[in-house]
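Undergrad: only the shape, not the letters, is given here:
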């Protein structure tokens, strides 16, 4: 029996079995590299899940908050994200405590919590050890890294949609005749297509002075209906073209808006009108002295007609089911008139209807017409802080009259005839209430 004696010096120099130790080191290195590849990729995937869920939750919460309480907004948002977080440990990544409503400062780009706010919301989404739901590792746990903390947040802010503030917007065809001037930021939009004649002027973009030019938009710009000479005869038309689609579902709310007006309550009641039960009117023809200012009124005539005779009418609301006719040279100031009449000419003006006061866009003094039917202004229509919303078609003829601060929207077609000057009013507050707002991702 041979016994091999291994002396200390020889043991140190002996290389038998070294490959096994080296293989273990290589296995460890491969495990770490593989773990980094697999688990870091998994962490990134979880991070994206959380970011998508936080964005969706913030969007849903802010939209719901416009008409509901904070608690209802949070509840609705949580329903939206439940299906977006597939694994069990993700389900607690967003809880009701992770929603914070507040305000957003565009200059400093900072969010400030403010209980009761409706303008902005921040949503936090977290998978962390503190919550007991950190994202587990598949391979790195074998070398002591059990899990990663993953957290994301989203801030969404309610921002006014371009073109929903002032301009001409139609679900159907928007037809513009000749000889019109469109100032900076004035919008012409159709969700079908725009038909445009000649000799119109569109203000160009001026990026140096941060001035946005007037726009002509529709979902498919190739559907723009123009004569052969349109680009030479319509100044800056090429630069004014834009593609887009606008959700005009706010017009679906007209029945609810009209009901609130009838009760003398809601955002659309002028500040000069008392919030009280409406006063019934019975006359079929009105003069300014026949309608008491500062009150909400109603008039039922079972499909008949009421007529506003020439003059200036101020400071009231009126809800009716009648056709409303304006005699020549009627001026409406701080007035809201809404009709449930559904005829094509639910509002009719023979000549000279003026919405608002010609005061160089001073705050206040505007007027609003809301119709479940159409609107027809035959000649010399003008607006200085005015709103015309209709479910039926809209037609107006301005002929050298000014349009300063007009929000005109229809679920039908809109036809604007020639020789009008149309501009945006930056300081007309009544229009802000009628603008469409939507969540915008800020962070």
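TA: On my side now, so go ahead. Predicted model only: the values in this text are computed from it and were never measured.

Undergrad: from here on, contacts and neighbour counts on C-alpha atoms
TA: OK.

Undergrad: what about residue 265, distance to residue 151?
TA: From residue 265 over to residue 151 the distance is 44 Å, taken as Cα to Cα, to the nearest Å.

Undergrad: likewise residue 76?
TA: From residue 76 across to residue 151, the span is 22 Å (Cα to Cα).

Undergrad: residue 261 now?
TA: 46 Å.

Undergrad: and here's the other structure:
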């Protein structure tokens, strides 16, 4: 019996059936480890993706709300926003106020720098860690003694201003330009519909002419031959003209005398009521905001006798400028919705001709349209309109011009438009947001 048992054991050890059993055991253990790794890896990648989405949404929300809120309030809004996505009852404190920092972002070095009080950029760090007692649990890796994992994601958003919205002519409708116009390096012409060009126009290298589809460009058959630089200037792009959504808010801010929209040359927050159908600088005190009631008529502004300057004028009436009127350090805003709520016979100058020096600019804002007969000139000047803008021959915007409208822009001939870069600081703008990291 003993010899029979020994022979059986030897057959088990040395036989092929035994080796297959041991190999199966090794395979099972290896397969289990690979499965554990794959399951936990997949879970961790999914968790990290969720954290990245949360960080991106929180960063955008924090920076967007920072323009109208304190840092702490903007942080709270961002944290509240991601609760439905990653509820704290299940995921713990994904974000805290300490994990949201405002500051600046240097695009060249790709470095974020925390800076208290800034609204230029934000960095958000979303995390599930052992220190915060919300680390991501492991599953099959528990068999190897690994109970949890630290997972984190970071997002940086920054504000920016598209160059074309700072200086250029922008319209949701058609931009229609005729002949013998000149546009210098950096200046932008954009339509969210299409651009129509006649001939003998000059586009200096660096000029941008854009629309959603450049094949919609309307021009004569010889258009590229008769419009030097046009082909090189063309770009496919659509732009959200967000500043036009803010016109009512700008009006409310100016009327209240409070907020960041108030120009620096205004020294009194008290709005001065005035009844008049015509006004000139001698009737106005520099540094004040005027709300003018035109008694149901149009408001005639004489800026030719002396430039209208260092004032804000608010009215519900259509505005008519006298020949040769000038606006320096001034805002004219009308809530009139007439298709020609702002008109000038000729020679309207928006901004001081100061070779792109800081200050001296002026802004015209209307919920209607603008029409200037001829010789419109802009020097650090801005026109914001809900309806059409048209200007006739000999417009001059060589030193800083920005025209933005929901309607169309109709410009005739012999105009010069150029890029100034400086001297546009007082123009009304709204931030755009993009992911930096």
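TA: Yep, that arrived. Keep in mind that this is a model prediction, so the values were computed, not measured.

Undergrad: circling back to that earlier point, more neighbours: which of residue 261 and residue 151 of the first structure?
TA: Neighbours per residue, other Cα atoms under 10 Å: of residue 261 of the first structure and residue 151, the larger number sits with residue 261, 27 against 18.

Undergrad: isn't that one right up against residue 274?
TA: No - between residue 261 of the first structure and residue 274 there is no contact under Cα atoms under 8 Å: 11.3 Å.

Undergrad: what touches both of the two?
TA: residue 296 (Cα atoms under 8 Å, 6 or more residues apart in numbering).

Undergrad: and what about residue 256 of the first structure, helix, strand or coil?
TA: On the three-state scheme (DSSP: H, G, I helix; E, B strand; the rest coil), residue 256 of the first structure is labelled helix.

Undergrad: that one maps to what in the second structure?
TA: In the second structure, residue 256 of the first structure lines up with residue 249, judged by TM-score structural alignment.

Undergrad: can you map out the helices along the stretch 301-443 of the first structure?
TA: With helices called from DSSP state H, counting those that start in this stretch, the stretch 301-443 of the first structure shows them at 429-434.

Undergrad: next, count neighbours for residue 44 of the first structure.
TA: 12.

Undergrad: confirm it sits in a helix?
TA: Yes - assessed with three-state DSSP, residue 44 of the first structure lies in a helix.

Undergrad: and the aligned residue in the second structure for it, how close does it get to residue 213 of the second structure?
TA: Using TM-score structural alignment as the criterion, residue 44 of the first structure maps onto residue 45 of the second structure. As defined by Cα to Cα, residue 45 of the second structure lies at a distance of 39 Å from residue 213 of the second structure.

Undergrad: again, but for residue 307 of the second structure
TA: Look at residue 307 of the second structure and residue 213 of the second structure: by Cα to Cα, they are 42 Å apart.

Undergrad: any idea whether the nearest residue to residue 272 of the second structure once chain neighbours are set aside is helix, strand or coil?
TA: Counting by Cα to Cα, 6 or more residues apart in numbering, residue 272 of the second structure lies nearest to residue 290, which is 4.7 Å off, once chain neighbours are set aside. Of the three states, residue 290 of the second structure takes strand under three-state DSSP.

Undergrad: which residue in the first structure lines up with residue 290 of the second structure?
TA: In the first structure, residue 290 of the second structure lands on residue 297 (TM-score structural alignment).

Undergrad: burial count for its match?
TA: 24.

Undergrad: quick check, it in contact with residue 280.
TA: Yes - the criterion here is Cα under 8 Å, and residue 297 of the first structure meets it with residue 280 at 5.6 Å.

Undergrad: the more surrounded of residue 307 and residue 213 of the second structure?
TA: Using other Cα under 10 Å as the criterion, residue 307 of the second structure and residue 213 rank with residue 307 on top: 21 against 16.

Undergrad: against residue 287 of the second structure, how distant is the more buried one?
TA: 14 Å.

Undergrad: now for the nearest residue to residue 166 of the second structure once chain neighbours are set aside: which residues touch it?
TA: Computed as Cα to Cα, 6+ apart, the closest residue to residue 166 of the second structure that is not its neighbour in sequence is residue 402, at 6.4 Å. Neighbour list for residue 402 of the second structure: 165-170, 380-383 [criterion: Cα under 8 Å, 6+ apart].

Undergrad: ok, residue 402 of the second structure to residue 434 of the second structure distance?
TA: As judged by Cα to Cα, residue 402 of the second structure and residue 434 of the second structure stand 23 Å apart.
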